[in-house]
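Chemist: Any chance you can model this:
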Amino acid sequence: MRRVLRILLRILFGLLVLGLVLVGGVLVALRIPSVQTRLAQKAAAVLTQKLGQVVEIGGVDVRPFSHVLLDGVRVRDRRGGELFSVGRADADIQLFSVFDPRHLHVGTLTLTEPRFALRDVAGQPDSTT
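Modeler: A predicted model of the protein is given here:
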């Protein structure tokens, strides 16, 4: 009986250590510039799909469980002109959103150097067409 309990405890301890190593590996990987560049490309693709406009992101800095910083964010209109741009977007991520990866819950969003270009085009209902 003691032997079985000992084996079970070792298995549980091994699983716990493995889980901690995996979480630590993900956290370290999020600090690597090439991984962050890939995240920026993925975020731009998702935003482009959701907004229906071309979104470009110059860089991203992920601070696990707390902040996401996006540098050089640009949204282009359908003609290719700049519709909206932000020098830096700093999003304060709420902790519980980590457990709901399909939805991002932002506590505070700070935009640095935001610019919006609104143009009237004759014969067009809005500037995004």
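Chemist: Only C-alpha atoms from now on, for both contacts and neighbour counts.
Modeler: Will do.
Chemist: Number of residues surrounding Val68?
Modeler: The burial metric for Val68, expressed as a neighbour count using other C-alpha atoms under 10 Å, is 18.
Chemist: Can you classify it as helix, strand or coil?
Modeler: Using DSSP: H, G, I helix; E, B strand; the rest coil, the structure places Val68 in strand.
Chemist: one more to put side by side:
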Amino acid sequence: MGVLLLAVLGIVLLRTSPVQTKLAQYFAPIISEKLGYPIRIGKVHLKFFDEVTLESVRVDDPAGFKMINIEKLDVNFKLKNLTDSVNLNLDYARLYHPKIVLVIDKKTGLLNIDEFIRRINVLTAPEIPKKHPKNYRGQLFTIDEAEIVDGIFSFNDQQIEPMNDKKSFDHNHFTFHELNTNIKNFLLIKDTVSLQTVNFRGYDKISDTRIRKLNTRFDF
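Modeler: Take a look at the predicted model:
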């Protein structure tokens, strides 16, 4: 009876946001050390074991840039899909006020997020399953649908000098504000990213460039 009560108490405690937050904050430095990218999570709330909300999520790159900063992240998933050795899948994700800062390093010419993705792949790579498709290239990470709400996206190529004409759009140095879009069929495998954007909107203040509506397929 005592063991049962302890088990019930443990489950109840794990359902509380303060305990979930403490666990996340305990493991974040461990993961940060393995990846070489500082990771911080302000608050965690797990709902019904298939929905989780993360607040104040931040990832810095080795140069000190705040590469990823998300005010609030809602994720919906099926537990069985998180243990799939072929396709790690999320049903839905919503990012509130995310800020993504991508930088090409002046000395190395490397994009900061590329190395981050590579290290995640190395850290999470499972053993090749015995039963896998003939064209198996590694574990997939997919999101069926996602939404970005009022985000910011910044890109800076340190190897190229900014344009003198501030009224022209500089595709090597820009920051889009007011980013809003729906995303479908997000796929990440090794160093390949693929997604479809629906009603993509954003505004670059410096060049006064506004994207009013963009539906496209993105492969990188």
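Chemist: could you pull out the strands for the first structure?
Modeler: Counting by DSSP state E, residue ranges of the strands within the first structure are 54-63, 67-76, 82-93, 106-116.
Chemist: Could you list every helix and strand in contact with the longest one?
Modeler: On a contact count with 3 or more C-alpha pairs under 8 Å, 6 or more residues apart in numbering; DSSP states H and E, strand 82-93 of the first structure meets strand 67-76, strand 106-116.
Chemist: One more pass at 10 Å, please.
Modeler: Taking 3 or more C-alpha pairs under 10 Å, 6 or more residues apart in numbering; DSSP states H and E as contact, the helices and strands that strand 82-93 of the first structure lies on are strand 54-63, strand 67-76, strand 106-116.
Chemist: now those strands in a markdown table, with distance to Arg10 of the first structure?
Modeler: Conversion of those to a markdown table gives the following (distance: least, C-alpha to C-alpha, whole Å):
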| stretch | distance to Arg10 of the first structure |
| --- | --- |
| strand 54-63 | 33 |
| strand 67-76 | 36 |
| strand 106-116 | 40 |
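Chemist: how big is the angle separating the biggest helix by length in the first structure from strand 54-63?
Modeler: The residue-count maximum for a helix in the first structure (DSSP state H) belongs to helix 2-29. Here helix 2-29 of the first structure runs at an angle of 130 degrees relative to strand 54-63 (axes from the mean of the first three to the mean of the last three C-alpha atoms, to 10 degrees).
Chemist: Could you report the separation of the aligned residue in the first structure for Val75 of the second structure from Val46 of the first structure?
Modeler: Alignment note (TM-score structural alignment): Val75 of the second structure maps to Ala91 of the first structure. Taking C-alpha to C-alpha, to the nearest Å as the measure, Ala91 of the first structure falls 17 Å from Val46 of the first structure.
Chemist: of these two, who's got more company?
Modeler: A side-by-side neighbour count of Ala91 of the first structure and Val46, using other C-alpha under 10 Å, places Ala91 first with 19 against 13.
Chemist: Excluding chain neighbours, what is closest to the more buried one?
Modeler: For Ala91 of the first structure, the nearest residue in space outside its immediate sequence neighbours is Leu109; the separation is 4.5 Å by C-alpha to C-alpha, 6 or more residues apart in numbering.
Chemist: Check the gap between the one you found and Gly80 of the first structure for me.
Modeler: For Leu109 of the first structure, the distance to Gly80 of the first structure equals 26 Å [C-alpha to C-alpha].
Chemist: Those two - which one has more neighbours?
Modeler: Looking at Leu109 of the first structure and Gly80 with other C-alpha under 10 Å, you find the greater number of neighbours at Leu109, namely 14 against 11.
Chemist: Please tell me I have it right and the more buried one contacts Gln94.
Modeler: No. Counting by C-alpha atoms under 10 Å, Gln94 is not a contact partner of Leu109 of the first structure; they are 11.4 Å apart.
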